[in-house]
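K.L.:
quick one, structure for this:
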Amino acid sequence: METVILVIGVIGTISLMLFMSNQWLGYGKGNIVMTLDEHYTNLNEYVPAILTKLYEDGKSAHYLGDRKFEVNGKRYVLVERTVPIGRVPTQQTVLMPDKK
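P.N.:
Here you go, the predicted structure:
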């Protein structure tokens, strides 16, 4: 009986860790996740790169200002993260639905 409880606990912990890592990486419901070719520190260069990527993906998009975008008629907020991909720090662009 103790072994069953231990196995269930381990499986539950692993499942929770996978779920939280997906949320941390931005793969939540309704998010648009992109990894661009370059790392951008200047918003004046970053925004056109995001818009170009969205256009390439066949989406209608424009920048509203203050890190907010409108993509296919829905409003999104820009959140950027640096995540390790293959042990290399990579800038990940996440557009999260605007809750306002």
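
K.L.:
CA only for contacts and neighbour counts going forward, please
P.N.:
Will do.

K.L.:
I'd like the distance from stretch 90-100 to the chain centre, please.
P.N.:
6 Å (Cα atoms, centre = their mean, to the nearest Å).

K.L.:
and it, what's buried?
P.N.:
The neighbour-count check on stretch 90-100 (16 or more other Cα atoms under 10 Å) flags 90-97 as buried.

K.L.:
what residues sit buried inside the longest strand anywhere in the chain?
P.N.:
The longest strand of the chain (DSSP state E) is strand 74-85. Applying a neighbour-count criterion of 16+ other Cα under 10 Å, one finds 75-78, 80 buried in strand 74-85.

K.L.:
let's see this one next, to set against the first:
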Amino acid sequence: MGTGVQNEPVGRIPFDYESITVADSAIGGTAATYLEATRAEMTLETAQIRFRVDGTNPTSSEGHLVEVSDVIILNSAAQIANFKAIRTGATSGVLKVTYFH
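P.N.:
I've put the predicted structure just below:
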């Protein structure tokens, strides 16, 4: 039985990390941090959020719903650059993000 921790993706090297507080305005990652990334793995803490990767901002009622402890995996530089998230309620969520080459 697994522990819930995934092994490092084959051929991918982690090179940076950030915490993103997801409040009541759509937010993405820090461009200077993810600039060279081709993959991102995120875990959600604190509160529910919604996200989109199509270049359109999510709203509190539109976008992919993410629950606390869920994992989000983005597999391309375009998905990472277009990623935006917003909280669904009064409490901000926190994403813990690792970026890979």
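
K.L.:
quick TM-score on the pair, please.
P.N.:
Overlay of the two chains. TM-score (TM-score structural alignment, normalised by the length of structure 1): 0.27; 53 aligned residues with a Cα RMSD of 4.7 Å.

K.L.:
strands - which of the buried residues of stretch 90-100 of structure 1 land there?
P.N.:
Short answer: those in strands (DSSP E) are 90-97.

K.L.:
would you list those residues in JSON lines and tack on distance to Phe19 of structure 1?
P.N.:
Shown next, in JSON lines, are these (distance: Cα to Cα, whole Å):
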{"residue": "Thr90", "distance to Phe19 of structure 1": "21"}
{"residue": "Gln91", "distance to Phe19 of structure 1": "21"}
{"residue": "Gln92", "distance to Phe19 of structure 1": "18"}
{"residue": "Thr93", "distance to Phe19 of structure 1": "19"}
{"residue": "Val94", "distance to Phe19 of structure 1": "17"}
{"residue": "Leu95", "distance to Phe19 of structure 1": "19"}
{"residue": "Met96", "distance to Phe19 of structure 1": "17"}
{"residue": "Pro97", "distance to Phe19 of structure 1": "19"}
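
K.L.:
check which helix or strand the nearest residue to Val97 of structure 2 once chain neighbours are set aside maps to.
P.N.:
Using Cα to Cα, 6 or more residues apart in numbering and skipping residues adjacent in sequence, the residue nearest Val97 of structure 2 is Met42, 4.4 Å away. Secondary structure from DSSP states H and E places Met42 of structure 2 in strand 39-45.

K.L.:
in the longest helix along structure 1, what's buried?
P.N.:
If you go by DSSP state H, structure 1 has its longest helix at helix 2-24. Neighbour counts over helix 2-24 of structure 1 (16+ other Cα under 10 Å) mark no residue as buried.

K.L.:
now that helix and strand 74-85, what's the angle there?
P.N.:
120 degrees (axes from the mean of the first three to the mean of the last three Cα atoms, to 10 degrees).

K.L.:
so what does the following helix or strand past helix 2-24 of structure 1 touch, helix or strand wise?
P.N.:
Using DSSP H and E, the helix or strand that follows helix 2-24 of structure 1 in sequence is strand 32-35. Packing partners of strand 32-35 of structure 1 (3 or more Cα pairs under 8 Å, 6 or more residues apart in numbering; DSSP states H and E): strand 88-97.

K.L.:
tilt between the strand it packs on and strand 74-85?
P.N.:
Put simply, strand 88-97 of structure 1 runs at 160 degrees to strand 74-85, going by the same axes, to 10 degrees.
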